[in-house]
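Peer 1: I'd like to go over a predicted model; first the sequence, then the structure.
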Amino acid sequence: MRKIMNAMAVLLLAKTAVAGAAEVDDRLYRAAIFSNRGEVEALIKKGANANHQQNQRSMLGWAAQSGNVNAVRELLAAGANPNAVDAIGHTPVMRAVETQKKDVVKLLLDSGASTQGADVYGRTLAHLAVETDDPAIVAAVLDAGADFNAKDADGLSPLFKTLQNFGERRNEIVALLAKHGVDLNQGSPYSTPLLFAIENQDAQLLKMLLEAGADPNVANESGRRPLHEAVADLALARQLFKAGADPNITDRFDEPLLFSIMNEGRPDLVEAFLEAGADANRPRSDGQTPLGFARDTGQTDLEALLKRHGAVDGDASPAAPATATIAKLAAQPAGTAPHVPSLPRYAGANAMFEQDAIAIYVTSDPVPAVGEETLRLLEGAGWSGGLVAQNPELRHMRFTRSGWTLEVQVSLARGLGNQTSIQYSLLPQR
């Protein structure tokens, strides 16, 4: 009986001790958030656990989030883990940064808190720092060695998060990142910092990025470059050319961008491209040269401009774009090769230029209606294929039949009084 009584007494004492420890730890939780100097230290001496977790967060995490510098200092002195993570992957210094507790941020970083790691959303200390719109916090995290080129779960860099935030001190933070050597070309899967500046018509940001060394030729994952977005703005285009943008890039159809500019009826933009080094003789995939295009579309001012920048006759003549194709057509047995002028086309469209392998027609009807009817007509004539790309001002189609490829582009021709241009180009199938 006595043995049983002794065992019960020991068990009771143990339960009392556990309850006492739990009470002390609970008091430590409150002290971490609200205490004055010395309270945390006193509770530690009474047996409180400096690494105790409450609601899946460490005492240091709670103290850091609340900005309790005294509690943070006393917990660190008692051996609290400065890198303990909470339920969403935040360390104490991440909590301090997120709540903009500058003194705690400095204390934790000076005490060796890690700048590495990410939360469950892929956000690093660097991402959290830029979201504060506070250059002082960003500078502290930069100086501590955090990786400002890391991507979060959405593929966004800290720099791009800075741009997206549109904070009052955004440009100040961008300048700070540039000064510390952060990659100014890191953006997101769908954009780059320069593309972002152009899309948002932010001339000051664009100037800052270019002067800091951002590359004007870096594309996003779909191949879009800054010049593609600035192509209708003469001032932006010149700014990009001054920074080294390549004027010989291609458009989304892999054709020289110069042709898109010419199609807009903007001699000033064409001249800017040519002055920046655009090749005045580089042909499209169908063989047509810039000079040939200018002649076919009746843009005599562009003809003169192109010639001043080295465009030459010969291959640039109206007959040249289809020369190789016509030769192959001539070599075919009679009746086996398609003849572009005989192909079905939009009713009421007027011919501007016709050859065996290339033709251009114009109509005043809108692009969508012309494109839809052209597609229907060619499919009805036995051509296999369809739309390759489209937008409100363009329908690009590709068809094949009997060893031949027919490219059809229906587009808004601003240089022709906003008429709709229908271009047929015939090529031997590869």
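Peer 2: Happy to help now that I have it.
Peer 1: Going by C-alpha atoms from here, please, whenever you check contacts or count neighbours.
Peer 2: OK.
Peer 1: where along the stretch 1-150 of the chain do the helices fall?
Peer 2: Per DSSP state H, counting those that start in this stretch, the stretch 1-150 of the chain carries helices over the ranges 2-34, 39-45, 59-66, 69-77, 92-98, 102-110, 125-131, 135-143.
Peer 1: of these, which approaches residue 186 most closely?
Peer 2: Nearest to residue 186, of all those, is helix 125-131, at 13.2 Å by CA to CA.
Peer 1: Format the helices of the stretch 1-150 of the chain as TSV; extra columns: distance to residue 386 and mean neighbour count.
Peer 2: Formatted as TSV, those follow (distance: least, CA to CA, whole Å; neighbours: other CA atoms under 10 Å):
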stretch	distance to residue 386	mean neighbour count
helix 2-34	66	15
helix 39-45	74	18
helix 59-66	59	28
helix 69-77	67	22
helix 92-98	52	28
helix 102-110	59	19
helix 125-131	45	26
helix 135-143	52	19
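Peer 1: try this one next to it:
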Amino acid sequence: MSLTLAAPATAQTDAALRVAILQDDPGAIAGAIRAGADPRAVGENGSPLAIAAMSGKARAVRALLDLGADPAAPGPNGGNAVSAAFFAMNGVALLGRDEAPEPARRAAALDVLRAIAARGVGLDVLMRLGPTSMTPLMQAAEAGAVDVVQILLQAGANPNAVNGGRYSALDYAVDRAPSWAALPQDGRAEIVRALLAKGARRDRAGADGVTPLARARRTGNAEVIAALEGG
């Protein structure tokens, strides 16, 4: 008589997948999925892809995408896998919130975003951030992250998406940098030009009735004002 081993319990395979993700181990990820873990499952912390994204695990992100993970699956705060890249450890590096920035860590964070954004899915999903909500492009524009803005626009992010306050990425780009912004802020005019090149509307006012140009004049960045005026 031959004995047949029972398939591992779902909880065990899902746990193995989580460990493999946190170890950034594509081989172990593939093994866990072959053993029965579902790369499209959604737990209390979101999908496996969202967990990999917010943890800054670029190899895990690519492996999961190759094995059928869904970029549109839920992530934290009402977002998805793209917005998960702006959350937790990866978000800190991506948006320059580090007290002591590490170039290698930020490069990995950019790789995470690039891999997910390239699928072109859910780029404009709003994620709750305190009393407001923002798309990934809004967050990148606010932080002054030129490279992040470029990745998102190239992937097809909508520069005219607005949140509940009717503010767009252009509004955030022309405003003053937030107090936590640690990235170089001399690229804000480049962000404005990139948004305008993709069709961002400079004439639409937010809930406060202020247009991007009026907002820029309040801020006083001459290069940003010139970009908005077409100079």
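Peer 2: Ah, there it is. Keep in mind that this is a model prediction, so the values were computed, not measured.
Peer 1: Just give the TM-score of the two.
Peer 2: Overlay of the two chains. TM-score (TM-score structural alignment, normalised by the length of the second structure): 0.73; 197 aligned residues with a CA RMSD of 2.7 Å.
Peer 1: Could you say which one of the helices of the stretch 1-150 of the first structure comes nearest to residue 116 of the first structure?
Peer 2: helix 125-131 (7.2 Å).
Peer 1: Check which helices and strands that closest one sits against.
Peer 2: Under the contact definition 3 or more CA pairs under 8 Å, 6 or more residues apart in numbering; DSSP states H and E, helix 125-131 of the first structure sits against helix 92-98, helix 135-143, helix 158-165.
Peer 1: what would the helices of the stretch 1-150 of the first structure look like in TSV with distance to residue 273 of the first structure?
Peer 2: Listed next are the helices of the stretch 1-150 of the first structure as TSV, based on distance: least, CA to CA, whole Å:
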stretch	distance to residue 273 of the first structure
helix 2-34	62
helix 39-45	69
helix 59-66	54
helix 69-77	59
helix 92-98	46
helix 102-110	49
helix 125-131	37
helix 135-143	39
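Peer 1: I'd like to know which of the ones you listed is closest to residue 194 of the first structure.
Peer 2: Nearest to residue 194 of the first structure among the helices of the stretch 1-150 of the first structure is helix 125-131; the distance by CA to CA comes to 18.3 Å.
Peer 1: one step back: tell me which of the helices of the stretch 1-150 of the first structure lies nearest to residue 371 of the first structure.
Peer 2: For residue 371 of the first structure, the closest of the helices of the stretch 1-150 of the first structure is helix 125-131, at 46.2 Å, according to CA to CA.
Peer 1: so how much does that closest one differ from the second structure once superposed?
Peer 2: Helix 125-131 of the first structure: mean distance to aligned residues in the second structure after superposition is 2.2 Å, counting by mean CA distance after the TM-score superposition for the first structure.
Peer 1: for the helices of the stretch 1-150 of the first structure, which one sits closest to residue 274 of the first structure?
Peer 2: Nearest of those to residue 274 of the first structure, taken as CA to CA: helix 125-131 at 40.6 Å.
Peer 1: hang on, the earlier thing: format the helices and strands packed on helix 125-131 of the first structure as a markdown table; extra columns: distance to residue 46 of the first structure.
Peer 2: Output for these, formatted as a markdown table (distance: least, CA to CA, whole Å):
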| stretch | distance to residue 46 of the first structure |
| --- | --- |
| helix 92-98 | 24 |
| helix 135-143 | 35 |
| helix 158-165 | 44 |
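Peer 1: quick one, which of those helices is nearest to residue 179 of the first structure?
Peer 2: Counting by CA to CA, residue 179 of the first structure lies closest to helix 135-143 out of these; the figure is 10.6 Å.
Peer 1: that older thread, closest one to residue 294 of the first structure among the helices of the stretch 1-150 of the first structure?
Peer 2: Smallest distance to residue 294 of the first structure across the helices of the stretch 1-150 of the first structure (CA to CA): 49.6 Å, for helix 125-131.
Peer 1: Tell me which residues touch the nearest residue to residue 410 of the first structure once chain neighbours are set aside, please.
Peer 2: Counting by CA to CA, 6 or more residues apart in numbering, residue 410 of the first structure lies nearest to residue 422, which is 4.5 Å off, once chain neighbours are set aside. With contact taken as CA atoms under 8 Å, 6 or more residues apart in numbering, residue 422 of the first structure is in contact with 360-362, 408-411.
Peer 1: would you say residue 422 of the first structure is within a strand?
Peer 2: Yes - per DSSP: H, G, I helix; E, B strand; the rest coil, residue 422 of the first structure lies within a strand segment.
Peer 1: Endpoints of stretch 42-56 of the first structure, how far apart?
Peer 2: End-to-end span of stretch 42-56 of the first structure (CA to CA, to the nearest Å): 24 Å.
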